[in-house]
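In: My questions are about this predicted structure, shown below with the sequence.
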Amino acid sequence: MTTQTDGLLIVGEELCEKLVGRQQAFDAVQDVFAAMARGGAWNFPVIREALGYADALYGFKSGFDRDGKVLGVKSGGYWPGNAEHGLTNHQSTVFLFDPDTGRLSALVGGNYLTAVRTAASSAISIAHLARKDAKVLGMVGAGHQSAFQLRAAAEQRDFEKVVAWNPHPDMLPRLAAVADEIGLEFEAVSQQELGAQADVIITITSAFEPLLLKDWIKPGTHLACMGTDTKGKMEVDPSLVAAASVFTDEVAQSVTIGEAQHAATDGSITAEAITPIGAVINGDHSGRTSDTEITLFDGTGVGLQDLAVASVAARLADEAGLAQRATL
């Protein structure tokens, strides 16, 4: 959606959920990762600040996909107390601009799209990096995002079982219900047992200390570290990051606000050792090289992901005549 001829498009949350499914999100995010690796799309510096109010983090992610002609910014953040108000912790809106004129072309709800594009990112990493014979999926975290992650991951390999751990065990039954719905056995386990069983592990938390240690992870595991990315974030042992073959959406974010930041700081990994996942998608990097290699995808959440799925939502809403329109 790159032109504005009949006013500003407004695409709300319900419409986004109706129009953009897992496959549309997977395709859009995979395409933009590939464009990033080719140099045809790039992210602008992230602004992310603690408000000093409501324990909230607020910021902006933006970028330009020259190949796809998508320009915009996502504004929003993380409000940890939102569950008490019946809201998701992540709140955001995407602003799309016509790259030919700079005019605002669409306002798109970002909450559902953030969840579905984050799940698409880990699913893409599983599709390209996990062993083909992976049977057990490990889930670390059972919040709102975890159900999206589980559904998307389950479509990438012939999993038979889900093992899960969450710091608040009372949240696990919701994830168990999703596993049951898609026909997978579910078991709540300790962190160490999760590492012993899982062939693929997704971490989706807001942790600032390691939840998984290097010695718990078996050879050949693929990890997708998808939790809240900010300065100090840590979901897995930095020595595990250093021992793995690391892939990411954007290297600059990986070593500053992503899972690789601590290993990068102590010098056990360098930015040059981290591979953009787009290079694997484009066939410029082989990805996994053996069945015993530990691979790790550091999903930092780049603005171009949000713009990609928001652009799909705006286009589909416009084509269906379902979007609201307004004049500025």
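Out: Received, thanks.

In: hey, let's count contacts and neighbours off CA atoms from now on
Out: Will do.

In: roughly how far is the particular helix or strand that has Asp306 in it from the heart of the chain?
Out: Counting by DSSP states H and E, the element that carries Asp306 is helix 303-320. Distance, stretch centre to chain centre, for helix 303-320: 17 Å (CA atoms, centre = their mean, to the nearest Å).

In: contact partners of that helix?
Out: The contact list for helix 303-320, computed with CA atoms under 8 Å, 6 or more residues apart in numbering, reads 1, 9, 11, 15-16, 19-20, 24-25, 28-29, 32, 41-43, 61-65, 70-74, 94, 96, 106, 108, 110, 113-114, 117, 323.

In: Restricted to buried residues, select those in PyMOL.
Out: Buried members of the contacts of helix 303-320, defined by 16 or more other CA atoms under 10 Å, are picked up in PyMOL with:
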select buried, resi 1+9+11+15+16+20+24+25+28+29+32+41+42+43+61+62+63+64+65+70+71+72+73+74+94+96+106+108+110+113+114+117+323
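
In: this is the other structure I want to compare:
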Amino acid sequence: MYIVPEKEIAALVTRKDNFDAVEQVFASMASKSAYNFPVIREAIGHADALYGFKSGFDRAALNLGLKSGGYWPGNAAKGLTNHQSTVFLFDADTGKCRAVVGGNLLTALRTAAAAAVSVAHLARKDSKVLGMIGAGHQATFQLQAVAEQRDFEKVVAWNRTPEKLASLEKVAKELGLPFESVSLDELGAQADVIVTIVSSQAAILKDGQVKPGTHIACMGTDTKGKQEVEAALVARATVFTDEIAQSISIGEAQHAIADGSLKQADIAEIGAVINGDHPGRRSDDEVTLFDGTGVGLQDLAVASKVVDLAIEKGIAIEVDF
């Protein structure tokens, strides 16, 4: 069995590695050669923590395993990341544990890669302005990954507390892109691609604020009750997702489904676009929306890539288990 510690991962894997792994697993899901198992997520009644498992099996890549972890709100005071996770990979032929991999950074990387895959396949080719809504820990990963998918000329951003946009401005400057803090009205009027990455219980971005032809990647809604954009905007858009079952129950589509303005049959898997079974964007005026709910197969795909690289570079720790 191999162990790849959290501290080694940043130097091992590139954004292209993550993009390719996530793109491949979305394609496998759409072709029904990969599937996620039911998610377990529970409040454990200690330390205000939420704990759970995401797991699945990709027959094409032979990735079998699970991500175990959750959210400990008191960790920051202890000098630790509030989100804690570990990925366990198993040999699909024997069931033996193949590897244990630190999952904290990988979770951020695979979430950003999912948004990037959606932009690569759904955004207009002439997209020039990238809009960012949210400035938390995940936002910088989103900006780095998505900015590589089009020849953007500018980044505009909004956050409830504008001073927190400094981290995004720093990344934009590193990418050589002008950066501007704007209102939501201004963001929607300018942006050709919008990434939302906030934890919210009420819609932040409204239908009337989004111009025709925009691609939106909604990456923050992964729990029942959460909401980043107005249901009318979801209903107006052509909606794509990682997994339809999660999109309608815990994803951004849940609210439009609940009010009847969107039907399950209206939602397509992003993997179908990757496979060529769905045309994706049909016109320059069409609003497209990716509902990124986050699935266990993403974690397994990027973790497997990390293990291969760690073994190749002699970094993986091998133990008799």
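Out: Ah, there it is. Quick caveat, the model's predicted, so the values are computed rather than measured.

In: Next, the TM-score between them, please.
Out: Remark: TM-score between the superposed chains equals 0.97 [TM-score structural alignment, normalised by the length of structure 2]; 321 aligned residues with a CA RMSD of 1.2 Å.

In: Out of the contacts of helix 303-320 of structure 1, name the ones that lie in helices.
Out: 15-16, 19, 24-25, 28-29, 32, 113-114, 117 (DSSP state H).

In: Just give me the closest of those residues to Lys233 of structure 1.
Out: Closest approach between those and Lys233 of structure 1, by CA to CA: Thr114, at 18.7 Å.

In: Alignment lookup: that closest one to structure 2.
Out: Taking TM-score structural alignment, the alignment pairs Thr114 of structure 1 with Thr107 from structure 2.

In: Also Arg22 of structure 1?
Out: Using TM-score structural alignment, Arg22 of structure 1 sits opposite Arg15 in structure 2.

In: show me the residues around that match that make contact.
Out: Per CA under 8 Å, 6+ apart, neighbours of Arg15 of structure 2: 109, 113, 145.

In: In structure 1, what sits opposite the last one in the alignment?
Out: The reference is to Ala145 of structure 2. By TM-score structural alignment, Ala145 of structure 2 lines up with Ala152.

In: so its match, which of the three states?
Out: Per DSSP: H, G, I helix; E, B strand; the rest coil, the secondary structure class of Ala152 of structure 1 is helix.

In: Provide a list of residues in contact with it.
Out: Per CA under 8 Å, 6+ apart, neighbours of Ala152 of structure 1: 22, 119-120, 123.

In: again, but for Gln191 of structure 1
Out: 165, 211-212.

In: list the contacts for the most centrally placed residue in structure 2?
Out: The structure's structure 2 has its C-alpha centroid closest to Thr111; by CA atoms, centre = their mean the separation is 2.6 Å. By CA under 8 Å, 6+ apart, the residues touching Thr111 of structure 2 are 142, 219, 292, 294.

In: Filter those down to just the ones in helices.
Out: Short answer: those in helices (DSSP H) are Gln142.

In: Just the buried ones among the contacts of Thr111 of structure 2, please.
Out: Judged by 16+ other CA under 10 Å, buried ones among those: 142, 219, 292, 294.

In: In strands, which of those fall?
Out: Among these, none falls in strands (DSSP state E).

In: could these go into CSV alongside distance to Phe179 of structure 2?
Out: Output for the buried ones among the contacts of Thr111 of structure 2, formatted as CSV (distance: CA to CA, whole Å):
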residue, distance to Phe179 of structure 2
Gln142, 15
Met219, 21
Gly292, 25
Gly294, 28
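
In: Among those residues, which one sits closest to Gly136 of structure 2?
Out: Among the buried ones among the contacts of Thr111 of structure 2, and counting by CA to CA, the member closest to Gly136 of structure 2 is Gln142, at 10.4 Å.

In: How much space separates that closest one from Thr111 of structure 2?
Out: 8 Å (CA to CA, to the nearest Å).

In: Equivalent analysis for Ile270 of structure 2, please.
Out: Counting by CA to CA, the gap from Ile270 of structure 2 to Thr111 of structure 2 is 14 Å.

In: do the same with Lys78 of structure 2
Out: For Lys78 of structure 2, the distance to Thr111 of structure 2 - CA to CA - is 25 Å.

In: if we can go back for a sec, the helix holding Asp306 of structure 1 corresponds to what range in structure 2?
Out: Going by TM-score structural alignment: helix 303-320 of structure 1 matches residues 296-313.
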